[in-house]
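Novice: Give the three-dimensional model of this entry:
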Amino acid sequence: MLGPAAVRWNDYIGTAAADDADALIERPSLYELAGVDRGRFTIVGIDLTIWETATTVQVYAVDRVAHQLESHADIEELGRSQGEIPVVEFGIPSQQVEEFLSDAFKRISLRLIARGVREHQLVVTDENA
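Specialist: Presented below is the predicted three-dimensional model:
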């Protein structure tokens, strides 16, 4: 089961957001980059993991054919009715991760907050002292 991102100690936890890259004729789509058949699958999740020795990306997609789903609404309804959505994992080879990220997304934002203060609002001030 896929849950929140986690590492050994989880000293910092947070959120992430990304915008799809602009669809351009000369650039591959997210589906092409991940080797996912768009006619059969719908991508619903992506994991980026940076470890000491390797950076990896896994793409998670719903098999619409196997589950007889036609639209995003059907996928959402499957999640509501069953409490889960079955996905297939597609791995991106580590040597292709940087290219994958730069081609798949226009912008990526990652915000990590120290575990001990995660429940509090952080307010940026002008003080640098």
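Novice: going forward, measure contacts between C-alpha atoms and count neighbours the same way
Specialist: Noted.
Novice: Tell me which helix or strand D74 sits in.
Specialist: Using DSSP states H and E, the element containing D74 is helix 72-82.
Novice: got the buried residues for the helix or strand just after that helix?
Specialist: As assigned by DSSP H and E, the chain's next helix or strand after helix 72-82 is strand 88-92. Neighbour-count burial for strand 88-92 flags 90, 92 (criterion: 16 or more other C-alpha atoms under 10 Å).
Novice: Correct me if wrong: A104 contacts A18.
Specialist: No. The criterion here is C-alpha atoms under 8 Å, and A104 misses it with A18 at 9.5 Å.
Novice: Let's compare: structure for the following, please.
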Amino acid sequence: MGARLRHIAIGCEDPKGIGQFYAEMLDLELLVHSENLSVLTDGTMNIVLVRGELFEPAAVRQPGLVGFHHIGFHVESRAEVEARLVARGATKVEEDEVPADKEDAPGASFEAKWLSPDGLIFDLSEQGWPTTKEAL
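Specialist: The predicted structure is shown next:
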């Protein structure tokens, strides 16, 4: 089975307010709802609303970003996919520090950040991301 798209991360100035907006307007469930991060789900896919300067290694932080930040893929074997990525010119983003606000991002430690050859950011995870409050 190939990779499965599981989240889209969007930078915004007010993750809590915009998270509430999408939850109410589109009947999505709020899994995480804080000043710096909101995670909404339809039960399969998540939307992650985050301040652009938080939760990311320095190489991919984008302070003040409003708009697309990255996508996340659930894969069966990170090692297998990562070998193919390196062969095609993708770059792994190394963790340089853990931001203090990381506690708001459940499960973020089991993912790996990558840059495509044209610089787009994406995550890989063998475990995937929670899509229910019970799974947090």
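Novice: How close are the two chains, by TM-score?
Specialist: After superposition, the two chains reach a TM-score of 0.25 (TM-score structural alignment, normalised by the length of the first structure), with 59 aligned residues with a C-alpha RMSD of 5.1 Å.
Novice: returning to that earlier point: now the helix holding D74 of the first structure: buried residues?
Specialist: Neighbour-count burial for helix 72-82 of the first structure flags 75, 78 (criterion: 16+ other C-alpha under 10 Å).
Novice: before we move on, back to that, mind checking which of A104 and A18 of the first structure has more residues around it?
Specialist: A104 (23 against 12; other C-alpha atoms under 10 Å).
Novice: mind checking how far the more buried one is from I50 of the first structure?
Specialist: Counting by C-alpha to C-alpha, to the nearest Å, the separation of A104 of the first structure from I50 of the first structure is 18 Å.
Novice: if I look at S125 of the second structure, how far off is I18 of the second structure?
Specialist: 26 Å.
Novice: between these two, who's got more neighbours?
Specialist: A count of neighbours by other C-alpha under 10 Å puts S125 above the other of S125 of the second structure and I18, at 22 against 17.
Novice: Quickly note the distance from that one to A9 of the second structure.
Specialist: Relative to A9 of the second structure, and taking C-alpha to C-alpha, S125 of the second structure is found at 15 Å.
Novice: ranges for the strands of the first structure?
Specialist: All strands of the first structure, identified by DSSP state E, fall at 12-20, 41-50, 55-63, 88-92, 105-114.
Novice: okay but G67 of the second structure is in contact with I10, surely?
Specialist: Yes. Here G67 of the second structure reaches I10: they are 5.2 Å apart, a contact under C-alpha under 8 Å.
Novice: more neighbours, the two?
Specialist: Taking other C-alpha under 10 Å, G67 of the second structure and I10 do not tie; I10 has more neighbours (19 against 14).
Novice: Many thanks, we can stop here.
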